[in-house]
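> pasting a predicted model and its sequence here:
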Amino acid sequence: MDWSDEGLVIGTRRHGEAAIILELMTAAHGRHLGLVRGGRSRSLAGVLQPGNTVLATWRARLDEHLGTYAVEGQVLRAAALIATPAATFGLQHLASLLRLLPERDPHPGLHAAAERVAGRLTEPLLAAALLVRFELGVLADLGFGLDLNACALTGARADLAFVSPKTGRAASRSAGAPWADRLLVLPAFLVGGEVAPTPADIAAGFALTGHFLSHRVYEPRGLPPPREREAFLRALELA
């Protein structure tokens, strides 16, 4: 059996003398691994770098086998990404988030979002805003989505400013004011698509998603928060 798909390279590891095991986030087949024979050759080494987008053809006798990949480069952005610490740490954090998903489980929306993040990692503040949204998307696809559409107390859809750390539901500025010290800040760029975020807004966004990732994903799985996330925030001076 075989298939062809576009994939974002999120990791590699050596296998034997010349091969590598390639980890891709693909559009239609989710996070998927496969063996690339000769993957450490000069002709392929530059293509199979994390952050690049490739066209991959996977083949195996049975679906449950590791299988092999034949790849060709589509967008080779890795060299630009490793030039700055923020882009490098951002890419590593993006990969760590994708590894929270079950292997071979399709998540086309997250694949498209991951490609957008990877394409903007050389623009730190824009990439950071996209990563906050990506973390929200990961939470949603894992079954822990936040309800940021309306105030949980009044039903109002305007001036949403807070999120309950227990329920993940939004509250308007006026309704949430009496409990503001116990609520998480909801930055405007997460509820208004045209709002340009400030560094303070992005820091608030990461605090919001970080709370729910920790309490709903990492802690239940016995995992520490990824060091790459903290390193990315430090590189942007947001930690």
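That came in fine, so what should we check first?

> drop to CA atoms for contacts and neighbour counts, all remaining ones
Noted.

> count the neighbours of His29 for me.
As a burial measure, His29 scores 20 neighbours (other Cα atoms under 10 Å).

> setting aside sequence neighbours, what's the nearest residue to it?
Excluding its sequence neighbours, the residue lying closest to His29 (Cα to Cα, 6 or more residues apart in numbering) is Pro106, at 4.9 Å.

> C-terminal to the lengthiest strand in the chain, what's the next element?
Counting by DSSP state E, the longest strand found in the chain is strand 2-15. Downstream of strand 2-15, the first helix or strand assigned by DSSP states H and E is strand 19-26.

> and that following strand, what other elements does it pack with?
In this structure, strand 19-26 makes packing contacts with strand 2-15, strand 30-36, helix 108-120, judged by 3 or more Cα pairs under 8 Å, 6 or more residues apart in numbering; DSSP states H and E.

> ok, structure two:
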Amino acid sequence: MRFTTPAIILSLRIHGEHGAIVRMMTPDHGLQAAYVRGARGRRLRPVLMAGNEVEAELSARTEGQLPQATVELLHSRGPLLAEPLPAAAIDWATALTATALPEGQPYPRLHAALDGLLAAVEAAPAASGWGAALVRYELLMLAELGFGLDLDQCVVTGDHDGLVAVSPRSGKAVSAAEAEPYLGQLLPLPTFVREGGTAGWPDIVDGLALTGHFLLRDVISDRSTPVAESRHRLVERLHRAAGLA
């Protein structure tokens, strides 16, 4: 097996004296893990940072063997890691992708969405400029893994208009009239989630509460604690930025 591909660096785990196992997201080959020789060296350390775009050449003698990879930097997002909010967003988005996806299965829509999210974080370091993109990425992640939310019609009446909440149990939308008696028990459904467009702070916070409930329940509930902690750090920083902390 041998192929060359653009890739987004997701995570790095030290392996051996000088190398590391690097997880990366590719457009056509999905999540790939590969051993990178010299990953801890001066040349490659700044290349193998989460969120960076690289060109990777992966090769393995047999199908079951861990591939080896060589990487060349295409685009660095290293400077963003010095900014608390962008760094937290990159940390969470890459950690979620590295943890949630099975290896070797193509998810071209997720690769494109992750690339777009990272570009949005880079273009507008203020979270009000990329918060909606993060919520959409999390919604897409849920859908691609088979946990998509049903936000097209009210679960009770079948109406397509006036949807304001989501059942935390079923992931289905609820209209305003049906939601009113149970507002304290339902998750808010921000308008931008269904209709697109930009979002203000309250809608971004509500959107992250919505996606976070299902991600933590269905996708990373039995995964490593650091992944959940990564999201908790991001949400805390967003709440402070929004003046809600």
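Noted; the coordinates are in hand. Computed from a predicted model, the values in this text were never measured in an experiment.

> quick revisit: quick one: buried residues of the longest strand of the first structure?
Buried residues in strand 2-15 of the first structure, counted by 16 or more other Cα atoms under 10 Å: Ser4, Glu6, Gly7, Leu8, Val9, Ile10, Gly11, Thr12, His15.

> tell me the SS of the aligned partner of Ser170 of the second structure in the first structure?
Alignment note: Ser170 of the second structure maps to Thr167 in the first structure; criterion TM-score structural alignment. With DSSP: H, G, I helix; E, B strand; the rest coil as the basis, Thr167 of the first structure sits in coil.

> the second structure: strands as residue ranges?
For the second structure, the strands defined by DSSP E cover 2-15, 19-26, 30-36, 53-59, 68-75, 163-166, 173-175, 187-188.

> quick one: average offset of the last one versus the first structure, please.
When you say that, I think you mean strand 187-188 of the second structure. Here strand 187-188 of the second structure, set against the first structure after superposition, deviates by a mean of 0.8 Å using mean Cα distance after the TM-score superposition for the first structure.

> ditto for the fifth one
Relative to the matching residues in the first structure, strand 68-75 of the second structure has an average distance of 1.5 Å after the fit, by mean Cα distance after the TM-score superposition for the first structure.

> what angle do that strand and strand 19-26 make?
Strand 68-75 of the second structure runs at 60 degrees relative to strand 19-26, counting by axes from the mean of the first three to the mean of the last three Cα atoms, to 10 degrees.

> from the contact counts, what lies against strand 68-75 of the second structure?
Applying 3+ Cα pairs under 8 Å, 6+ apart, one finds that strand 68-75 of the second structure contacts strand 30-36, strand 53-59.

> what's in contact with stretch 165-185 of the first structure?
Contact with stretch 165-185 of the first structure is made by 145-154, 156-164, 186, 204-205, 207-208, 211-212, as judged by Cα atoms under 8 Å, 6 or more residues apart in numbering.

> what's the closest non-adjacent residue to Cys200 of the first structure?
To be clear, residue 200 of the first structure is Ala; Cys isn't right here. Using Cα to Cα, 6+ apart, the nearest residue to Ala200 of the first structure is Leu238, at 7.9 Å.

> wait, what's in contact with the residue nearest the centre of the first structure?
The centre of the first structure sits closest to Leu94, judged by Cα atoms, centre = their mean, with a distance of 3.9 Å. By Cα under 8 Å, 6+ apart, Leu94 of the first structure lies in contact with Ala114, Leu131.

> doesn't Leu151 make contact with Ala143 of the second structure?
No - Ala143 of the second structure lies out of contact with Leu151 (Cα atoms under 8 Å); the separation is 11.7 Å.

> so the two - more neighbours on which side?
When neighbours are counted by other Cα under 10 Å, Ala143 of the second structure and Leu151 differ, and Leu151 comes out ahead with 19 against 13.

> translate that one into the numbering of the first structure.
Checking TM-score structural alignment: Leu151 of the second structure goes with Leu148.

> returning to what we had before: my read: the residue nearest to His29 of the first structure touches Leu24, true?
No - counting by Cα under 8 Å, Pro106 of the first structure sits too far from Leu24 to count as a contact (11.9 Å).

> more neighbours: which of the two?
The neighbour count for Pro106 of the first structure versus Leu24, taken as other Cα under 10 Å, is higher for Leu24 (30 against 18).

> ok, now how distant is the residue mapped onto that one from the second structure from Ile220 of the second structure?
In the second structure, the residue matched to Leu24 of the first structure (TM-score structural alignment) is Met24. Applying Cα to Cα, to the nearest Å, the value for Met24 of the second structure to Ile220 of the second structure is 19 Å.

> also Leu238 of the second structure?
Separation of Leu238 of the second structure from Ile220 of the second structure (Cα to Cα): 21 Å.

> which one of those two is surrounded by more residues?
Set Leu238 of the second structure next to Ile220 and count neighbours by other Cα under 10 Å: Leu238 wins out with 24 against 16.

> sorry, back to before: okay, now the match of Ser170 of the second structure: neighbour count?
Residues near Thr167 of the first structure, counting by other Cα under 10 Å, number 11.
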